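Chemist: Predicted coordinates and the sequence they were generated for:
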Amino acid sequence: MVEFGDDSSLTGQDAVDGLVRLLDLEQIEQDVFRGDIIRSRRMRTFGGQVAGQALVAAGRTVPAERHVHSLHSYFVRPGDSTTPIVYEVDRVRDGRSFSTRRVVAVQHGETIFSLSASFQLAQEGIEHQSSMPDVPDPETLAPLAERYATTDAAAEFYRAMPKPIDLRYVDPPTWEQAELGPRPALTRVWLRADGVLPDDPLLHDCVLTFASDMTLLDSVLARHGIAPGVHEVAMASLDHAVWFERPFRADEWLLYSTKSPSASGGRGLATGRFFGRDGTQVASVVQEGMIRVRR
């Protein structure tokens, strides 16, 4: 069992090493892998963990020269944070340029998560991207631990975030803004692995996938002036998609800019873009989450 998260004081390189171990799945049969879990007081498994591990499982069945360019996933059932997860990979197709894989994550004999991922040989083509927002440098912003250190239970939800990721809010976190009411449906954070990662590109893709689930729905909450710990709100990821657009390192600063175009029916939609410090757009994300508020 990997011991980092809300029940552990591990930070920095020790926590990052724990994340690397978490993403190093055990192969128990042809195309079948077992993933460890994060020890947590919360019974529900962190969604980014399951998505990251599923991508590892898929990547282990693809030639090393083919890199993931997209994943699409559904969270089917809450994961049990006390039980390892089994990942079963279906080798859907290997073409001349692309490989497609399907993965199901299983606990207690039931599917809790499904993922489809596509891998591609490196190729040349046309290029364009969005402009990176103009934001302060990450070194000028307070680490997350400093932001919630002086707050009360309003920040408890965020204290439970996995510690391997150094997270720095450009815009005030939801719990700091909740009393001020609704604000633009926008959240921007700098993030990186809080230590040095090995050079394996698949590992960096999986760490970004892991981190991409951490603040995405904040933009939905901001639009309504809602924050866990301040309001009675139940949240869960429903589906999650990532497009990997350009090379990057997950242990170097990435700006994660997210916004919410819509919320309805007890669900909120959020989109996100990752940028390197040089302004290069490296990944795009879309997620729909369940958001139920008890007024």
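Modeler: In hand now; what should we look at? Numbers count the residues shown, from 1 in each chain.
Chemist: Could you use CA atoms for every contact and neighbour count after this?
Modeler: Will do.
Chemist: Please name the residues that touch Trp243.
Modeler: Listed by Cα atoms under 8 Å, 6 or more residues apart in numbering, the contact set of Trp243 reads 69-71, 283-285.
Chemist: what's the spacing between it and Thr45?
Modeler: Distance from Trp243 to Thr45, counting by Cα to Cα, to the nearest Å: 23 Å.
Chemist: Okay, and Asp166 sits in which element?
Modeler: strand 165-169 (DSSP states H and E).
Chemist: Which members of the contacts of Trp243 are classed as buried?
Modeler: Among these, those classed as buried by 16 or more other Cα atoms under 10 Å are 69-71, 283-285.
Chemist: just these now: which is nearest Thr111?
Modeler: Using Cα to Cα, Leu71 comes nearest to Thr111 of these, at 17.7 Å.
Chemist: doesn't that closest one fall inside a strand?
Modeler: Yes: using DSSP: H, G, I helix; E, B strand; the rest coil, the secondary structure at Leu71 is a strand.
Chemist: Use this one as the comparison:
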Amino acid sequence: MTEAARHAASRLDTDVPEGGQPVLDQLVALLDLEKIEENIFRGVSPAHSPTRVFGGQVAGQALVAAGRTVPEERKVHSLHAYFIRGGDPSVPIVYEVDRIRDGRSFTTRRVIAVQHGKAIFSLSASFQTVEPGIEHADDMPDVPGPESLPTLPERTKEIADRVGAMVMPRPIDLRYVNDPPWVTRETGERSARNQVWMRADGVLPDEQLLHVCVLTYASDMTLLDSVLARHGVYWGLDQVLGASLDHALWFHRPFRADEWFLYDCASPTASGARGLANGRFFAADGTLIATVVQEGLLRVR
């Protein structure tokens, strides 16, 4: 861990900034893992974490661990992960990297995240040298631009005041295109899609792996909302017990995570106390940059 990152990480135990660049700097510090041995890294969680480690955090940190063992010219193009146990935010997470294969074009890594002597998360990631090929992509949905939409604090102020909750600052600037699920829950309008503009709330360094890991972090923030929105229930307002089970991401084209991207999510099915959601990330110019699929545990009482 760099000295600057170590200083930022130390603030996690003392400060909760109002938002913007200071909060984003804390996320960068979380993703700057400490190397404790060859192929072994250590990460921490913010002091103001909930009872479990946020899934996007452990996925982002695991991808950092994998990427630190791969030549810089090879870019990650996919990851597949399983959430095995809830993470304990009060203790560090140890990431053990297995160098599965280094081929002529592709590199494969497997990462196990360990706490209290047990695996809490596993990830497989594939990296590829950049090469030309055939090209096509879906078009971005026609939606209002992010600057015309209210911020998340503006969206949540009324309901936070009503239930007496405090909205914690986030490193991701998030703006709903359609009505958020806690609004449609009350209006009775069911939505088949959940569309959110996102970007890192500040300026990130130019390291491409960091931008990929920030998007990985953000990909777990609203995806399962698309499942709940179809049934008019929401976290904290109804008796919903949920957790990410598995997560897959494909990275199609280069991007910057501190520039606006649209997260277009939908849920094709839910059954057996599990909900499936898929999402597409589009850059502001309409370029399809990534695709995600996640299944989550969703027990609604």
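Modeler: Received, thanks. As the structure is a prediction and not an experimental result, all values here were calculated from the model.
Chemist: hang on, the earlier thing: helices and strands around the helix or strand just after the strand holding Asp166 of the first structure, which ones?
Modeler: Toward the C-terminus, strand 165-169 of the first structure is succeeded by helix 174-177 as the next helix or strand (DSSP H and E). Contacts defined by 3 or more Cα pairs under 8 Å, 6 or more residues apart in numbering; DSSP states H and E place helix 174-177 of the first structure against helix 218-224.
Chemist: what's the residue closest to the geometric middle of the second structure?
Modeler: Nearest to the mean C-alpha position of the second structure, by Cα atoms, centre = their mean, lies Tyr217 at 2.3 Å.
Chemist: That residue pairs with which position in the first structure?
Modeler: By TM-score structural alignment, Tyr217 of the second structure lines up with Phe210 in the first structure.
Chemist: For its match, which residues are in contact?
Modeler: Phe210 of the first structure touches 47-52, counting by Cα under 8 Å, 6+ apart.
Chemist: out of these, what pair is the most spread apart?
Modeler: Gly47 and Gly52, at 8.6 Å, using Cα to Cα across the contacts of Phe210 of the first structure.
Chemist: list the helices and strands the helix or strand encompassing Glu158 of the second structure packs on?
Modeler: If you go by DSSP H and E, Glu158 of the second structure is part of helix 152-163. Here helix 152-163 of the second structure touches strand 172-176, going by 3+ Cα pairs under 8 Å, 6+ apart.
Chemist: After alignment, which residue of the second structure pairs with Ser9 of the first structure?
Modeler: By TM-score structural alignment, Ser9 of the first structure lines up with Pro17.
Chemist: Just to check, its match is in contact with Pro171?
Modeler: No: the criterion here is Cα atoms under 8 Å, and Pro17 of the second structure misses it with Pro171 at 10.3 Å.
Chemist: which residues do those two both contact?
Modeler: Val23.
Chemist: Looking at the two, which is more packed in?
Modeler: Applying other Cα atoms under 10 Å to Pro17 of the second structure and Pro171 shows that Pro171 carries more neighbours, namely 23 against 16.
Chemist: Would you enumerate the residues in contact with the equivalent of the more buried one over in the first structure?
Modeler: Counting by TM-score structural alignment, Pro171 of the second structure corresponds to Pro164 in the first structure. Contact partners of Pro164 of the first structure, counting by Cα under 8 Å, 6+ apart, are 4, 11-13, 15-16, 18-19, 193-195.
Chemist: a markdown table please, covering the residues you listed and showing secondary structure and neighbour count.
Modeler: A markdown table is the format used below for the contacts of Pro164 of the first structure (DSSP: H, G, I helix; E, B strand; the rest coil; neighbours: other Cα atoms under 10 Å):
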| residue | secondary structure | neighbour count |
| --- | --- | --- |
| Phe4 | coil | 25 |
| Thr11 | coil | 19 |
| Gly12 | helix | 15 |
| Gln13 | helix | 15 |
| Ala15 | helix | 24 |
| Val16 | helix | 24 |
| Gly18 | helix | 21 |
| Leu19 | helix | 24 |
| Ala193 | strand | 27 |
| Asp194 | coil | 22 |
| Gly195 | coil | 18 |
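Chemist: okay if I get these as JSON lines plus distance to Ala105 of the first structure?
Modeler: Putting these into JSON lines (distance: Cα to Cα, whole Å) gives the following:
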{"residue": "Phe4", "distance to Ala105 of the first structure": "21"}
{"residue": "Thr11", "distance to Ala105 of the first structure": "28"}
{"residue": "Gly12", "distance to Ala105 of the first structure": "29"}
{"residue": "Gln13", "distance to Ala105 of the first structure": "28"}
{"residue": "Ala15", "distance to Ala105 of the first structure": "24"}
{"residue": "Val16", "distance to Ala105 of the first structure": "23"}
{"residue": "Gly18", "distance to Ala105 of the first structure": "21"}
{"residue": "Leu19", "distance to Ala105 of the first structure": "19"}
{"residue": "Ala193", "distance to Ala105 of the first structure": "25"}
{"residue": "Asp194", "distance to Ala105 of the first structure": "27"}
{"residue": "Gly195", "distance to Ala105 of the first structure": "28"}
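Chemist: Which single one of those is nearest to Ala227 of the first structure?
Modeler: Phe4 (24.2 Å).
Chemist: That closest one reaches Ile37, doesn't it?
Modeler: No: the criterion here is Cα under 8 Å, and Phe4 of the first structure misses it with Ile37 at 9.6 Å.
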